[in-house]
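In: Requesting a structural model of the entry that follows:
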Amino acid sequence: MLWTYFIIFLLAAIPFFEVAMIVPIAIIGGIPAIPVIIIAFLGNLLTLVLLIVFVDSVRNWRKKKKGNKEKSDSKNKRAKNIWDKYGLPGLAFIGPFFVGSHLTALLAVSFGGTRSKTLALMTASIAFWAISLGSAAYLGFDFLVKDDDNFGFITRLLNQ
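Out: As a prediction, the model looks like this:
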């Protein structure tokens, strides 16, 4: 089981897998919900902290080198619209579900969010999505399959 949790940690740390995908898959696969939510949250948070610190450092370095001239990037128009409409809290809570937490954190810092506010809001957002999706997967799957002999496909696969 230790290897399973280690793999969950690693997959949650990888952009675009993250908690939004890993938590429901692991819980539906039969792995206990609470450890999955906690381990996936920590895996996702670790890489987010590293990303936020790195991007903020690069942004500060660029500001010192070029002055305050920031050019606009049209590739991130949807995220910029969310930023303009809802600010950092809106982007932090809406973004992870649609584009992933890593890209959301990158965009939040590059649009002008401070390191500490971005980290705090992204941590709350990841916790919210991990708990919400984990609870939905656990309750939904448990409701559909009420069989004590069914241990989930991942657990059966690992026990073979």
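In: all contacts plus neighbour counts: C-alpha atoms, from now on.
Out: Will do.
In: just so I have it, where are all the strands in the chain?
Out: In the chain, no strands are defined using DSSP state E.
In: mind listing what the most centrally placed residue in it touches?
Out: In the chain, the centroid-proximal residue (CA atoms, centre = their mean) is residue 101; its distance is 4.1 Å. Applying CA atoms under 8 Å, 6 or more residues apart in numbering to residue 101 gives the contacts 15, 16, 18, 48, 92, 95, 122, 126.
In: ok, so what distance separates the nearest residue to the third one once chain neighbours are set aside from residue 27?
Out: If I follow you right, that is residue 18. Nearest residue to residue 18 in three dimensions, chain neighbours excluded: residue 12, at 4.0 Å (CA to CA, 6 or more residues apart in numbering). Distance, residue 12 to residue 27, by CA to CA, to the nearest Å: 13 Å.
In: Please give the structure of this sequence too, so both can be compared:
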Amino acid sequence: MNFIDALQDFVLGLPEAVQFLGVALAAMVPFVENYGAVVIGSIAGIPIWATVAMAIIGNVAVIALITLIAGRTRDAVLARKTQPDDTGQADTDRRQRVRRLFDRYGIPGVTLLGMLLVPTHFIAVTLVSFGCSRTGVIVWHAIAITIYAVLTGALMVGLFSLTGA
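Out: Down below sits the predicted model:
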């Protein structure tokens, strides 16, 4: 059994009245996120509108929390830093890729395009480490998460109508 099956079993194992909360919890998991949670909830038989809403709420909540924690951590590190960093350590390839995207497209482009490539959790922390506005990071993540969840919900509705499920 893979991780997605385990999450789906978790959601289905909950009482029907609170299965939508399982969708929100699934949306908090990196790589599952809003679109995976929409699929899981839809297959579990939860109404699409409730699945989309809970996936958005769960994913935005964890991104907001991660963004605020990363911001406070960055503030603490910068406050303690007394001299420039001369360690000579190169950025990771992923961070350099995100930085190039950021330099070219800003927060909106990185959040909207980056979600196709890496988890939103990583994008949020990286943008904060660049010194981006925490509010801007949270707002643009909320926009991107909503777009992707609604699109995934629409795809699931289309798939269900094609298959007659």
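In: Any idea what the TM-score is?
Out: Their TM-score after superposition, calculated using TM-score structural alignment, normalised by the length of the first structure, is reported as 0.82; 146 aligned residues with a CA RMSD of 1.9 Å.
In: The residue nearest to residue 18 of the first structure: what's it in contact with?
Out: 18, 19, 22, 40, 41, 43, 44.
In: Could you report the neighbour count for residue 22 of the second structure?
Out: Using other CA atoms under 10 Å, the number of residues around residue 22 of the second structure comes to 24.
In: Looking at the contacts of residue 101 of the first structure, which are in helices?
Out: Judged by DSSP state H, the contacts of residue 101 of the first structure include 18, 48, 92, 95, 122, 126 as members of helices.
In: which residue lines up with the first one in the second structure?
Out: I take that to be residue 18 of the first structure. Aligned by TM-score structural alignment, residue 18 of the first structure pairs with residue 33 of the second structure.
In: Also the third one?
Out: For residue 92 of the first structure, the equivalent position in the second structure is taken to be residue 111, counting by TM-score structural alignment.
In: What residues does the residue nearest to that match when sequence neighbours are not counted make contact with?
Out: Nearest non-adjacent residue to residue 111 of the second structure, counting by CA to CA, 6+ apart: residue 141, 5.9 Å away. Contacts for residue 141 of the second structure (CA under 8 Å, 6+ apart) come out as 60, 63, 111, 112, 120, 124.
In: What's the PyMOL syntax to select whichever of those residues are buried?
Out: Of the contacts of residue 141 of the second structure, the buried ones can be selected in PyMOL as follows, counting by 16 or more other CA atoms under 10 Å:
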select buried, resi 60+63+111+112+120+124
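In: Residue 54 of the second structure versus residue 13 of the second structure, what's the distance?
Out: Counting by CA to CA, the gap from residue 13 of the second structure to residue 54 of the second structure is 17 Å.
In: Thank you kindly, that will do.
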